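Pasting a predicted model and its sequence here:
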Amino acid sequence: MTDFTLPEDTKALARRVRQFVIERVIPYERDPRLTQHGPNDDLRAELVALAKAEGLLTPQAPKELGGMGFDHATQAAVFEAAGWSTLGPVAMNCAAPDEGNMYLLSRIARPDQVKQFLQPMIDGHRRSVFAMTEPDGAGSDPGQLKTRAVFNGNDYEISGLKWLITGANGAKTWIIMANVEPNPHGPHGPTLFLTEGDTPGIQIERVMDSMDRNYVEGHCVVRFEGLRLGPSHILGEIGSAFRYAQMRLAPARLTHCMRWLGAAARCQHIALEHARVRTAFGKPLLHHQGVNFMLADNEIALHQARLAIRHVAWLLDNGVRARHESSIVKASVSEELFKVADRCVQILGGIGVTSETVVEMIFRDMRPFRLYDGPTEVHKYAIATQLERQGSAFTDPVGW
């Protein structure tokens, strides 16, 4: 039976996180170090120090590695509270892409790789990238992977062009997806490599201009040329990159939803307060049906998103892979939360499109959420494919 009751200690923790974000993090939203390309590393380090001092750093990481070891259900409450500001997850070291990369590394990295690459991430000392997306190759369809790794019996020479590589500028832990070419020395196929960011052959060509600015150091175009990595740099097994990517993406889709739920809830809070005090045509905006219907639609969407997120968190905590269900939630929640932000801009009127409130920034930052970790259309395609495979709709009243 699915139990949506949050334990009292989880409720208390979520309140503490929300208060921390309000009192300590939100003042940084107007800091000049929050640039057009996202918070820079200096701002991140300062925020991480605040969360560490409060005992709120890296809530998702295993306890044995210094994290707080929370399950997915607890993360749902904590990440939503952190998401009240887009800087909240940055401060608490649970923002993308690091959170998803930590999840993957904690499951498939060797002990020596954990020590070198993962532990410093959990401690908040370094950031990471997951270098998969290509301008003319891998993206929503990773099967189009074009980055090559040629093995000569001693080293893999990796060459290719990646873009939209989030946080690449200054990141120290690099996970690189490349296709190991057939060779006489061993297995081949799509493979993950793990290396340091200052390894010769990793060239950051430029930081891309984008409409969002909530990811540390933005998104980059990266070229691999003359990058040589030995077999010790292989992450997991050769040829298993797509399987590992799916292992990472199912929970990562969900944590995206958790964080953005918090941001959308803040938009609703700001719009509601505005509607209470702003008057038009002789009464507060809140008393006009056109406005209060939008607020009601928002509240419905927030409630449905929260329930959907908690259901999939429950599935994951009970050992279900939940790829199908996480696709449903990512497609639904990303679309509905963007509508929430859009309606909040509308309720705020003129100031809604200015930086007088944080709603305008959240609106812009949230729009790419509908694309990251798979656009809505790809998730719908996957959902429909699963329906065809199982031969009937997911309508079993005891399907949960």
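Perfect, I can see it now. Only a predicted model underlies this, so the values are computations on that prediction, with no experimental measurement involved. Numbering: from 1, shown residues only.

alpha carbons only for contacts and neighbour counts from here, please
Will do.

Do you have the helices of the stretch 1-150 of the chain handy? List them.
Residue ranges of the helices in the stretch 1-150 of the chain, as given by DSSP state H, counting those that start in this stretch, are 8-20, 41-53, 72-82, 88-91, 98-108, 111-113, 119-122.

could I get these as TSV with distance to Ala305 and mean neighbour count?
Compiled in TSV, the helices of the stretch 1-150 of the chain are given as follows (distance: least, C-alpha to C-alpha, whole Å; neighbours: other C-alpha atoms under 10 Å):
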stretch	distance to Ala305	mean neighbour count
helix 8-20	17	17
helix 41-53	27	18
helix 72-82	11	26
helix 88-91	19	29
helix 98-108	21	21
helix 111-113	36	13
helix 119-122	28	21
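
Those helices into CSV, with extra columns for distance to Pro251?
Below are the helices of the stretch 1-150 of the chain laid out as CSV (distance: least, C-alpha to C-alpha, whole Å):
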stretch, distance to Pro251
helix 8-20, 20
helix 41-53, 23
helix 72-82, 8
helix 88-91, 16
helix 98-108, 8
helix 111-113, 22
helix 119-122, 18
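
Out of the ones you listed, which is closest to Ala331?
helix 72-82 (17.3 Å; C-alpha to C-alpha).

Below is an additional structure, to be compared with the one above:
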Amino acid sequence: MTSTPCAETVASRVEAFVREVVIPFESDARLEEHGPTDHLVDELRSKARDAGVLTPHILSNGAHFSQLETALILRKTGLSPLGPIACNTAAPDEGNMYLLGKVATAQQRDRFLTPLVEGRARSAFFMTEPAEENGAGSDPSMMKTRCELVGDHWVINGRKRFITGAAGAQIGIVMAKSDRGACMFLVDLPNPSIKIVQLLSTIDSSMPGGHAEVEIENLRVPVEQMLGQEGEGFTFAQVRLSPARLSHCMRWHGLATRAQEIAIDYANRRQAFGKQLIDHEGVGFMLAENVIDLKQAELMIDWCAKVLDSGALGTVESSMAKVAVSEALFRVTDRCVQVMGGTGVSRETIVEQAFREIRAFRIYDGPTEVHKWSIAKKIKREWAARSQ
């Protein structure tokens, strides 16, 4: 499957919107330590709605563009740290919309999915737990949060950590374990039974609501707000997992591309030792290596997108893409900082932020090492099968 003229037109409109409307907001005073304020989010989404580029990867009839087409569009939203927020393609909302579109009932979609697609609400995905309690992280099977059916409600108790966007979210997807396995629940937020213990100070700062640690105490959820059936939580997590990993790659590819543009401009304007910086081999070669890494990352994204578009789950392929792309984009932004020297580590441009954001990307949705370990296990299984 290839991208269609329709997707290419949408991507072009998104790029123009991000460059002309969104980028000027990158120095807005409403950008705080834990991400842009909800007031800024609402203003940006209003502008995107007026420009016809809000939630651009979902068509007016509710259908999604293919993953390959989505890659084309989301790379353009990523040209600014604020682009995915403005266009409503940011995590965790984008992944949550995808999941609800696949597994929610019609009633659940009307109540919880529609406000997300329309950009009227933000959401949070409550899975990761504190490491100090040996809770779920890279290994979700370690989940400590429990749920118990009491009458016509599920009662949930536990503690979650690094929950992106929980502060200010209106919709939550909470994972917990019953005696029959993992379960997912849709909840309205805020809820007095879900208390934000702290907002964590982290290296990244682009996501509204930051990353919270929350305590869930006797949260009561009606049975009709469970996604699917009891014990299907990990299956549904897999439905969300591969596309969400890949959409991260798409968005951050856009930001790394922008960092490269800024570094190229700097290297061509700056003079040192009698010539332009770009004419010094050490600088020119770094920018050339960036071009190579960006193209390889783009091809890896498109390859994995085609796998998902074929109907395959793409678990291994998305692991490969996540490792290759996150590591390549980190190299790109690191070189951009280096090319720009003191300016690169300052906040005069978004290059410094791009470096921070993509450094965090190497950890969330599975650290590089966990994905490599998973791939290595597959290699061993395949060897064992051939050796029988």
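Sure, I can see it. Please read these numbers as outputs of a predicted model, since none were measured by experiment.

what's the TM-score for these two chains?
Overlay of the two chains. TM-score (TM-score structural alignment, normalised by the length of the second structure): 0.95; 382 aligned residues with a C-alpha RMSD of 1.5 Å.

Looking at the helices of the stretch 1-150 of the first structure, spot the one closest to Ile26 of the first structure.
When the helices of the stretch 1-150 of the first structure are compared by C-alpha to C-alpha, helix 88-91 sits nearest Ile26 of the first structure, at 8.0 Å.

from the chain's centre, how far out does that closest one sit?
In terms of C-alpha atoms, centre = their mean, to the nearest Å, the centre of helix 88-91 of the first structure is found 12 Å from the chain centre.

Return the mean post-superposition distance for that helix against the second structure.
Compared with the second structure after fitting, helix 88-91 of the first structure deviates on average by 0.5 Å (mean C-alpha distance after the TM-score superposition for the first structure).

So which elements touch that helix?
helix 41-53, helix 72-82 (3 or more C-alpha pairs under 8 Å, 6 or more residues apart in numbering; DSSP states H and E).

circling back: of all the helices of the stretch 1-150 of the first structure, which one is nearest Gln304 of the first structure?
helix 72-82 (13.8 Å).

now the strands: where do they sit in the second structure?
31-32, 35-36, 123-126, 146-150, 153-164, 171-178, 181-188, 194-200, 211-222, 226-227, 271-272, 275-276 (DSSP state E).

so where is stretch 95-103 of the second structure in the first structure?
Stretch 95-103 of the second structure corresponds to residues 100-108 in the first structure, going by TM-score structural alignment.

Oops, could you answer that again for stretch 43-56 of the second structure instead?
Per TM-score structural alignment, the counterpart of stretch 43-56 of the second structure in the first structure is residues 46-59.

now do stretch 336-347 of the second structure
Going by TM-score structural alignment: stretch 336-347 of the second structure matches residues 344-355.

Pull the residues that contact that stretch.
Contacts to stretch 344-355 of the first structure, defined as C-alpha atoms under 8 Å, 6 or more residues apart in numbering, come from residues 267-268, 270-271, 274-275, 291, 294-295, 357, 359-361, 363.

Going by neighbour count, which residues of it are buried?
Using 16 or more other C-alpha atoms under 10 Å as the test for burial, stretch 344-355 of the first structure gives Cys344, Val345, Gln346, Ile347, Leu348, Gly352, Val353.

and that stretch, how far apart are its ends?
14 Å (C-alpha to C-alpha, to the nearest Å).

and it, how far from the chain's centre?
26 Å.

Now do the contacts for Thr133 of the first structure.
Gly139, Pro142, Lys162, Trp163, Leu164, Ile165.

ok so, going back, among the helices of the stretch 1-150 of the first structure, which is nearest Ile204 of the first structure?
Of all the helices of the stretch 1-150 of the first structure, it is helix 41-53 that lies closest to Ile204 of the first structure, at 16.2 Å by C-alpha to C-alpha.

Quick one: map Val333 of the first structure onto the second structure.
So Val333 of the first structure corresponds to Val325, using TM-score structural alignment.

Among the contacts of stretch 344-355 of the first structure, which ones are in helices?
267-268, 270-271, 274-275, 291, 294-295, 359-361, 363 (DSSP state H).

Produce a PyMOL select command limited to the buried residues of those residues.
Buried members of these, defined by 16+ other C-alpha under 10 Å, are picked up in PyMOL with:
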select buried, resi 267+268+270+271+274+275+291+294+295+359+360+361+363
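
quick revisit: for Tyr215 of the first structure, find the nearest of the helices and strands packed on helix 88-91 of the first structure.
Across these, closest to Tyr215 of the first structure is helix 41-53 (C-alpha to C-alpha), at 10.2 Å.

So which residues make contact with the closest one?
With C-alpha under 8 Å, 6+ apart, helix 41-53 of the first structure has contacts from 24-25, 33-34, 57, 90-93, 124, 170, 216-217.

what's the answer for stretch 75-82 of the second structure, then?
By C-alpha under 8 Å, 6+ apart, stretch 75-82 of the second structure touches 11-12, 14-15, 18-19, 22-23, 25-26, 83-84, 87, 89, 206, 250-258, 354.

picking up where we left off before, neighbours around the match of Val333 of the first structure, how many?
When neighbours are counted by other C-alpha atoms under 10 Å, Val325 of the second structure registers 28.

what sits against the residue lying closest to it once chain neighbours are set aside?
What sits nearest to Val325 of the second structure in space, not counting adjacent residues and going by C-alpha to C-alpha, 6 or more residues apart in numbering, is Ala297, at 5.0 Å. Taking C-alpha under 8 Å, 6+ apart, we find Ala297 of the second structure in contact with His253, Ala321, Ala324, Val325, Ala328, Leu329.
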